[in-house]
Structures are given as structure tokens and as C-alpha cells.
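# I'd like to go over a predicted model; first the sequence, then the structure.
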Amino acid sequence: MVSKTEAILMCRCPRCRQGKMFAHPAFHRKFSVMNKRCPECNLQFEIEPGFFWGAMYFSYALNVAEMVGVAILTSFILNDPGPWTYVGILVAAIFLLMPINFRYARVLMLYWISPIKFDRSYADRTYHAAK
């Protein structure tokens, strides 16, 4: 059985914690293609039209936390470089982390905001079907 934390980190369905939410790997040119339904339990991920618009707030929070961390690391590693060095490194980090932020914003939205809860019967059904 997969724990909630593992399911979030692996971008799995919140109901069965088995099915993949995204069709391609994170660093693929089609990183944003999300499955419409869970391949294991058939849950529709977008529970209402425009549901994932709220994921922008999660993405913003992730981005701010990452940029603070990158700025602190830059300061320590490069011994407080000039402002343009910070700008260059932060812009590069924003673009490198964009696929991760996109995915985890949606995953966190489904796990924390949506009414969808883990259902052991779906997890057991997909686990036994795989055997």
C-alpha cells in the first residue's frame, strides 16, 4: 500500500494512489499533458470545469519557496555575488523547475482542496487486479 506522501511525490491518483496523473515524465516536452481519468480507478481528475485554475496559487507558493532557497544557496556558494548573477540564476531556476511546479501544484490541489479522499476499496481492487 502506498502512503499519502509517496502518492503525492509520485503524482498518483488521490482515490486509489495507484494510477498515474500525468501521461509523460516531468522533463518531457509534453510535461503538462494530464490524464483525463485515472487509468486504474477511472476517477475524473478535473472534478469541475476550471478546477485547476486554483493550482496557480500552489504554483506561486512553490515558486516563492524555491526562489528564496536558491537565493540563499547562491549567496552562500558564490559569496554574495552581484545582482545580475542573482537574476540570471533565479530566472534559470524558474525555467528548470517549471515542470515540477506545474505538476505538484495540481497534485497538491487534488490532495488538499478537492473532496476526493483515499478509498481503500479502489486501492485493493487495483492491487489484486495487478496480481
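Right, received. Where do you want to start?

# contacts, neighbours, all on C-alpha from now
Will do.

# helix or strand right after the host helix or strand of residue 72?
Assigned by DSSP states H and E, residue 72 belongs to helix 55-77. Next helix or strand after helix 55-77 toward the C-terminus (DSSP H and E): helix 83-108.

# how about that following helix: buried residues?
Taking 16 or more other CA atoms under 10 Å as the basis for neighbour counts, the residues of helix 83-108 that come out buried are 86, 90, 94, 98-108.

# List the contacts of residue 82.
For residue 82, the set of contacting residues under the criterion of CA atoms under 8 Å, 6 or more residues apart in numbering is empty.

# The structure to be compared is supplied as follows:
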Amino acid sequence: MLKGTKIYSIFTGTCPRCHKESMYQTKNPYVLSDVFKINDNCSKCKLTYRLEPSFFYGSMYVSYGVGITFSVIAFLMSYLVFETSLMTAFIAIVITMIVFGPIIMRLSRNIWINLFVSYDKNLAKK
């Protein structure tokens, strides 16, 4: 349904140009030994994922925003919805950041590369 959009590529971790294969060697972000391992290029459209040396360092800036979003949601859920104390809300934020750390990292990388590479519907048809 969303194939062909940046949202699809961001949430599935697929190639931002053709959406045909995963950018990551291991799809599961909780395999911590492989969380940073990304394929060199797409086997379908030949897009090189590392557009330049140290390309994904820029995703650290995106990671900050994504982490803040997760933290705010954890705070609002614990403090306002479950009406816990501030200390419990803080603990909820810390636990959220630990549990969702690999997902935040992958989402940030996906967002970063999608800022620079657009979907090509002609490649998707091949």
C-alpha cells in the first residue's frame, strides 16, 4: 500500500531507490553484533548505500530527534496515562531508550539515507 513512499522505506529498511531488498545484512535490529552491518549496495538497482565515507555519521543528528520522540512518548504514557511519579517516569524513559535503542538507530539511518535518495518507479518495475 505505501510502497513507493519514503515512509515505506524508512519503516521497512528497504533500499530507498527501488524498495526491493533490505539495506541491512540482518533484518532483526536486536542481533546486536550485526546492528551496524549494512550491505555495500543494493543487488537490484546497484545503489551504493554509503554515498560517501562516513555517510551515516549524519544519522546521529536524526537519532537525537527520534530518541527525544521516544522519550516524550514514554514520559507521557507513564506520567499522564498511568499517573506514576516523576522518578518512575524517568525510569520508564531510561528503559525505553535501552529497549528501543537498536530500533532508533536503524530508523535514524533509514531517515538519513531517504533524505538524499528518492524512489525511482522505473527501477521498481524491472
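Received, thanks. Just so it is clear, the structure is predicted and the values come from calculations on it, not from any experiment.

# Quick check: the gap between the residue nearest the centre of structure 1 and residue 130 of structure 1.
Nearest to the mean C-alpha position of structure 1, by CA atoms, centre = their mean, lies residue 104 at 1.4 Å. Between residue 104 of structure 1 and residue 130 of structure 1 the distance, using CA to CA, to the nearest Å, works out to 27 Å.

# quick one: the helix holding residue 72 of structure 1 to structure 2 mean distance?
Mean deviation of helix 55-77 of structure 1 relative to structure 2 after superposition (mean CA distance after the TM-score superposition for structure 1): 0.8 Å.

# and the residue of structure 2 most remote from its centre, what is it in contact with?
Here structure 2 reaches farthest from its C-alpha mean at residue 85, the gap being 30.8 Å by CA atoms, centre = their mean. Applying CA under 8 Å, 6+ apart, we find residue 85 of structure 2 in contact with residue 79.

# Quick one: map it onto structure 1.
When the structures are aligned by TM-score structural alignment, the residue of structure 1 matched to residue 85 of structure 2 is residue 81.

# How much space separates that match from residue 124 of structure 1?
Relative to residue 124 of structure 1, residue 81 of structure 1 is positioned 54 Å away (CA to CA).

# what do you get for residue 53 of structure 1?
Using CA to CA, which is the criterion applied here, residue 53 of structure 1 is 32 Å from residue 124 of structure 1.

# quick one, which of those two is more surrounded?
For residue 53 of structure 1 versus residue 124, the count of surrounding residues by other CA atoms under 10 Å is larger for residue 124: 14 against 11.

# what about the more buried one, distance to residue 1 of structure 1?
From residue 124 of structure 1 across to residue 1 of structure 1, the span is 9 Å (CA to CA).

# what do you get for residue 39 of structure 1?
Counting by CA to CA, the separation of residue 39 of structure 1 from residue 1 of structure 1 is 17 Å.

# More neighbours: these two, which one.
residue 39 (15 against 12).
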